[in-house]
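*Asks:* I would like to see how this sequence folds:
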Amino acid sequence: AVGECPIHMLFLYGTEAHLDIARDLLVRFPLIATQIYNKPNYYGENILHLAIVKREANMVDWLLSHASLEPYKDELLRARATGDFFKIGQPSYYGETPLGFACCTNQWNMVEILLKHGADMDSMDNNDNTVLHMLVICNLPDMYAKFKARWIERQAAKDKKKTIKSEKSELPKLWNRLNKDGLTPLTLAANSGRVKMLSALLQERAVLQWSYGNVSCLLHPLDQLDVGYYENEKNKNIFTLIIKGKHWHITHRMLCMTGQTIVLAGAVLKGAREIGEMCSMGFRNYVNTAGTIFLENLASIFCLGIFVVQILRLTKLSEYESLVLAFTSLVGWGYIFFFTMPFRFTGPFVIMIYKMLFNDVLRFCIIHTIFLAGFSQAFFILFNENGFGGFLSSIKQCFLGLLGEFDLDYYIKGRHPLASVTLLICHIVVITILLLNLLIAMMGDTYADVKKSAAKLWHLERARIALEIENGMSSSERKSDVNKYWVDVKGERYLQVEQVADDRSNLKEGKAEDD
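*Replies:* Presented below is the predicted three-dimensional model:
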């Protein structure tokens, strides 16, 4: 609402007749001078704010000097306009106090009147912005210089009045004070991109060392310019703020959104292709793909994970989103192994890892799980632990024993130390010595077997990859000239291979070895 009280309406109209009526009402009913807007939009604004915005200097002086309004003068000067209309980022963000309003609207005569009647030059708004911060935001270097000079003048007068025993104020100088963002007026100018203001402030700080004709040597203080001005605000210096300012945050946000869009689009396209391949091959054949070609099928899991993450993000379930995204990212990087398969340098190595994981390690895990369950239950009974949590603790102790990390004192201090230590020794012998060494031996055999026939296995996997790619194509795509790998001879398709004598001899030797 505009003008919640009659006195507000009179000041808003602001004609001489309306102001005369306002004076008469204020003399008759001085308490109405303290009335403020109570609605959220203009909350806290009083008649002094209105008079300043309307540039009624005579009215401002009258409000602060009239005898009938003397009891309410401090309340008028300290009033804060904190409504939505005066929030940070709004065009009318003037620092909340009447003094801030006068400075931000570039009315030095109004500032003089307010200071004459006791306005606080050290006042701050809810973001701890001082008047100097506000003048930086409003880009008023001349007003900044005047206000700073007046503050220095007042501070010098205060210092003269102080006695020797009085304690000196620990507050820093007005232009060195930090707001809630950890910025001084100077660093705020850099952070907000106020070039004119920043240039004026840097020039104002400069100290003339010497001059000769039109040549001058200036010293620029490094405080607030380089890293380390404030211990807790090491990044709040001009160079960092300019390099990593708001423009960087906007760019960073745009890059993140672009990356997310690319990943989502890729997941949609790849997912559609995987679904088409699944339909052409059949779900059973798709799932039961032999060999390391199964790595290509990880793409479908990755795409599904990306879709689930997007759904969780839309439903604001950030906790589950992070969990799913963690496993999805692992699957996505695992899919990279598929692209290393066609190369002779990395293909055989991937085959070795595949065979070790799905043959040796899988068998080891099955056998170890049986032993782990048995020993865990035995220790659970011996130590008389209660509940499922106690059983999990027993499993944890046994698993740490596999890694060689066990506390012998823990077993000795139990109710049955002899039985506990005996079981521990059996566990170490069976698991750590027997099973682990057996796993190493099996992996060594697998490595030797794969290395012996590495080239053949690599060619086999390449053939599987080619077949997998071909199965994912439609018949029209397979017949296109781009994907043609055969020659037509009298209407028949042939695979053309160039072969020399040495290759034939090698083939015969290879065939003999296979036999």
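*Asks:* Please count neighbours and contacts with C-alpha atoms only from this point.
*Replies:* Will do.
*Asks:* May I ask you to name the longest helix in this protein?
*Replies:* The longest helix of the chain (DSSP state H) is helix 246-281.
*Asks:* Give me the distance from the first helix or strand past that helix going along the chain to the chain's centre.
*Replies:* Using DSSP states H and E, the helix or strand that follows helix 246-281 in sequence is helix 283-287. Taking C-alpha atoms, centre = their mean, to the nearest Å, one finds the center of helix 283-287 at 40 Å from the center of the full chain.
*Asks:* in which helix or strand would I find residue 216?
*Replies:* In the assignment (DSSP H and E), residue 216 maps to strand 215-219.
*Asks:* Tell me which residues are up against that strand.
*Replies:* Identification of contacts with strand 215-219 by C-alpha atoms under 8 Å, 6 or more residues apart in numbering yields 206-211.
*Asks:* buried ones in it?
*Replies:* For strand 215-219, burial by neighbour count (16 or more other C-alpha atoms under 10 Å) applies to no residue.
*Asks:* Residue 258 - how many residues pack around it?
*Replies:* As a burial measure, residue 258 scores 12 neighbours (other C-alpha atoms under 10 Å).
*Asks:* Now do it against residue 251, distance only.
*Replies:* 10 Å (C-alpha to C-alpha, to the nearest Å).
*Asks:* and for comparison, fold this next one:
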Amino acid sequence: MPSKKFKSPKILDAGAAQHKEHEKPIWKAVKAGNVDEVLRLCDEDIGVLNKRDPEGAAPIHIAFLYQKNEVGKALVTRYPECALHQYDRRLCNPPAAPGPYAGENILHIAIVHRDFELVEWLLDREPRLLEAEAIGSFFEPGQGTYFGGYPLLFAVASNQFDVVEVILNLKLPPIADDEKAERLERMKSIWLADKYGNTALHLCVVHELEEMYQFCLQKAEEKVHQRAACESKQPLKDQPNAEQLTPLALAAAMGKTSMFNFILEQSIYPAWVYGPVTAKMMPLVGLEQPIVNDDGKVTDAKTALECLISGHSRVTKCLPLDSHGQIDADVYAGRLEIVMLEQVKQLIDKKWQFFGRPEFRRKLRNFLVLQITWTVASVIPNEGQVGKIISIALEVVVGLLVLWKLKSEIQEILVKGIEYFAELRRASAFDNACSLPFNLLYVTGFILRRLSELTEFEGLIPWEDACFGCAALVGWMTMFFFLLGMRTTGPFVIMIREMISNDMYRFGTVYISVLMGFTMSMYMVLGREYNDIRAFFMHMDEFILLGTAGELPASMDDWQGKTNEWYAHALLIAYILFVVVLLLNLLIAMMGSTYSKVDEASTKRWYVEIVGIMVSFEGERKHKEMQIQRNQYAKDRPPEGLTREECTEDQWLQRLQFEYEFKVMDKDWQMKHSETQQKRRQKREESNSTSHVKGANLKRRANRGARADSALLDEDTKDIEEQERRQRERLQVSQADQREYVAQSMAMLNRIQR
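*Replies:* This is a model prediction of the structure:
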């Protein structure tokens, strides 16, 4: 019996299929680094150069990927056209989707391998390699291998200063086609952005490259005259990406505290210093003030403060997600840390003092007037002529207030857009979620009431009551928005929100499953004889009351004498053990844990909430109105490249930029002062020591001089004494002669007398 021919299983994985393909001669020769064999195979069949493996790679890619640079250089030298090959599965046989590495070329590979000499060699051979953009899923934002697509951005993201310098200063050969020449020139521009709108500065933020960020800013200033006409005229640091995030806003959205602080420090400069206090000026554009383009229109770019109130939301695709589709907890913690940076915290405090708190009190006053007036109008007896007049007057007041609020909400939607209105987070989202539905429900109920009165159709009354009932509930729930703005109640409301959104949600998901199971079981045993759906919901109500209020089922008396009475009691006991003992205590434990977490960061969370409240207030105002408000807590400065005479007052106000003065206290100033005093004391001691040494040397020299003078004096004294001695000797000799002469004279006189 002939044996059956074995069939190998179909390979579906691209990696396994690639290894299978690489068993063929051309791939083996390339991976082995056999230059002669590769060139021989290519000379025999030039088509092997265009072969693609299941990942879309050509032989030239594999040569440089496996660092067989001699093979790659030989192929580029002999067949220059193969240098421009890109990863592309569409060129496979059979064709497929572009693949995870689509768009990558050999220059990308050389940059990632950090082979500077190879990069220079490739750019010298083929500058058009700069035009390729890696767009596969392997290079998408959120991946660890997101480097920006283009080779220049790859070099920036991999922190290679020398490669960036080479690309920026690359001299291109003359190209006849102006459009192609302009495109190639743009590929070596520091203002280059990838398909997601991210520039070199955005990539520095993603990979936290502070020195590269400063380097790119410096290059942008040096090459500002080389900007292409189609590029944005905004400064590179203010250029938003496709998600309308500037580099500063991206750092805030990603919770990168160190990078955020570094970017702020680039534009902060000192104003004055007084002892331990240093006053610094910090520009507000991009941080708190929206960016205005050269035409005087407010851009859609988000400010950093708007990103900081995003909570656990994924504001940017650059944030990776975990297996549950959530951002990392460190991101939210980083956002809270940014809010508590000294310069940001002082700005929030000052803005809350001059803008947020007055506006908050005004809105709270209007809210209380509206709700109290409506409550009084609803409960006041509508009897008699006076009662009707008061009721109608109050309803008119409430109606006008509601219309005024509705106008503000519609104005915010028209000014900011429905997307902005829907994307607001934290307290601002709570305000929008309650305020707009309340206004619409009240207006709808008011219209139904008037229609029912005019048409005398009583069928509208239940709908009218339903609208007003829902409006009352939603209206008073808006009070939580104002409670968030109070320092004493804000953390408490945050805890309630966290418990509802996290703990109650998880508990409710489990409890509904348990409730439906027990209800269905009880209905099948005791309720089917009634043949009424109300019996099902009756048992459900009884189980809910038992789990929440501990009330035993009212229908227990009806169980007596039933065949399955024992089963109903067993089911009841099981429910008590599972829900009342287990699930409710588990819920209490989860709420206790949530309370502890919120309480630890209550100050940080409250600051985030008041930022959200101020963002909500700003959405209701026009840009010019906010510019006037900023004059209360910030210093204005003229727009760059614009004088007051060149524009109207409104245009000047529209483009006005602001700086905020914040103060930094140097806590180590006294210690530094002491160290300075100590250094000065050491210098004085060293100086005194030096003087003492010099004095000693001088003294020794003086002593040596004195001893020399004493020796000379001694010699002089000896000479004088010798002279005196000689003189005395001469004098003694002369005296002796005189005595002898006198003696001779006396002797002669005596002889004469005799």
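*Asks:* What is the helix or strand just after the strand holding residue 216 of the first structure packed up against?
*Replies:* Counting by DSSP H and E, the next helix or strand C-terminal to strand 215-219 of the first structure is helix 238-243. Applying 3 or more C-alpha pairs under 8 Å, 6 or more residues apart in numbering; DSSP states H and E, we find helix 238-243 of the first structure packed against helix 185-191.
*Asks:* residues in the second structure matched by the helix it packs on, start to end?
*Replies:* Using TM-score structural alignment, helix 185-191 of the first structure corresponds to residues 247-253 of the second structure.
*Asks:* for stretch 347-367 of the first structure, same thing?
*Replies:* Matched against the second structure by TM-score structural alignment, stretch 347-367 of the first structure finds no partner residues.
*Asks:* where do the strands sit along the second structure?
*Replies:* In the second structure, the strands defined using DSSP state E lie at 269-274, 277-283, 635-637, 657-665.
*Asks:* And the longest one, what's buried?
*Replies:* Pointing back at strand 657-665 of the second structure there. For strand 657-665 of the second structure, using 16+ other C-alpha under 10 Å, the buried residues are 657-663.
*Asks:* what comes into contact with that strand?
*Replies:* 276-285, 289, 342-343, 346-347, 630, 633-639.
*Asks:* ok, back up a step: any chance of the contacts of strand 215-219 of the first structure in a markdown table, plus neighbour count and distance to residue 312 of the first structure?
*Replies:* What follows is the contacts of strand 215-219 of the first structure, written out as a markdown table (neighbours: other C-alpha atoms under 10 Å; distance: C-alpha to C-alpha, whole Å):
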| residue | neighbour count | distance to residue 312 of the first structure |
| --- | --- | --- |
| 206 | 13 | 55 |
| 207 | 12 | 58 |
| 208 | 11 | 61 |
| 209 | 9 | 63 |
| 210 | 10 | 66 |
| 211 | 10 | 67 |
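*Asks:* nearest to residue 287 of the first structure, of those residues?
*Replies:* residue 206 (73.3 Å; C-alpha to C-alpha).
*Asks:* possible to save the contacts of strand 215-219 of the first structure as CSV with distance to residue 332 of the first structure?
*Replies:* CSV is the format used below for the contacts of strand 215-219 of the first structure (distance: C-alpha to C-alpha, whole Å):
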residue, distance to residue 332 of the first structure
206, 56
207, 59
208, 61
209, 62
210, 65
211, 66
